[in-house]
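A.B. asks: sequence unavailable; structure follows:
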């Protein structure tokens, strides 16, 4: 899985950084940035929590598996 941030939606509330500081950092410009974009297998639940708690819905997880045809 990959993590994506829609920067135009980000308002820098820092919930992502508080919940998952190994993955996110809110910088001086007030926006969240990824420290790594690939989800470690044991962190899926943690990052689902980040997605659910982002006040502006700026963060999402995307499957990296190919879609079955």
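C.D. replies: That came in fine, so what should we check first? A quick note: this is a predicted structure, and the numbers were derived from the prediction, not measured.

A.B. asks: okay, CA-based contacts and neighbour counts for the rest of this
C.D. replies: Will do.

A.B. asks: tell me the contacts of the closest residue to residue 27 other than its chain neighbours?
C.D. replies: Distance criterion CA to CA, 6 or more residues apart in numbering; nearest residue to residue 27, sequence neighbours excluded, is residue 33 at 7.3 Å. Contact analysis of residue 33 by CA atoms under 8 Å, 6 or more residues apart in numbering lists 5, 24, 25, 26, 27.

A.B. asks: of those residues, buried ones?
C.D. replies: 5, 24, 25, 26 (16 or more other CA atoms under 10 Å).

A.B. asks: use this one as the comparison:
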């Protein structure tokens, strides 16, 4: 699975970082960034949860095996 954060939509709430700090971090500009090019299988559920809970829907997933 790949994950992307749309910085045009991200408002910097940091919910994703709280859910899965192994994949997301808040960059110096205050917006979330992705730390990995491919999400490890053991973190996919947390990344899905982060995407679901993002208030601005800035997180998109591709290659999601649950589709």
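C.D. replies: All right, it came through fine. Here the structure is a predicted model, which is why all the values come from computation and not from measurement.

A.B. asks: next, the TM-score between them, please.
C.D. replies: The TM-score (TM-score structural alignment, normalised by the length of the second structure) is 0.87; 65 aligned residues with a CA RMSD of 1.6 Å.

A.B. asks: can you show me the strands along the first structure?
C.D. replies: Using DSSP state E, the strands of the first structure run over 2-5, 24-26, 32-34, 59-62.

A.B. asks: the second one vs the second structure, average distance?
C.D. replies: Comparing strand 24-26 of the first structure with its match in the second structure after superposition yields a mean distance of 0.8 Å (mean CA distance after the TM-score superposition for the first structure).

A.B. asks: which residue numbers in the second structure does that strand align to?
C.D. replies: With TM-score structural alignment applied, strand 24-26 of the first structure matches the range 24-26 in the second structure.

A.B. asks: what does that stretch contact?
C.D. replies: Stretch 24-26 of the second structure is touched from outside by 12, 14, 16, 17, 32, 33, 34, 35, with contacts defined as CA under 8 Å, 6+ apart.

A.B. asks: cutoff 10 Å now
C.D. replies: 3-5, 12-18, 31-36, 47, 50 (CA atoms under 10 Å, 6 or more residues apart in numbering).

A.B. asks: please produce a ChimeraX select command covering the buried subset of those residues.
C.D. replies: What follows is the ChimeraX syntax for the buried subset of the contacts of stretch 24-26 of the second structure, where burial is set by 16+ other CA under 10 Å:
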select :3,4,5,12,14,15,16,17,31,32,33,34,47,50
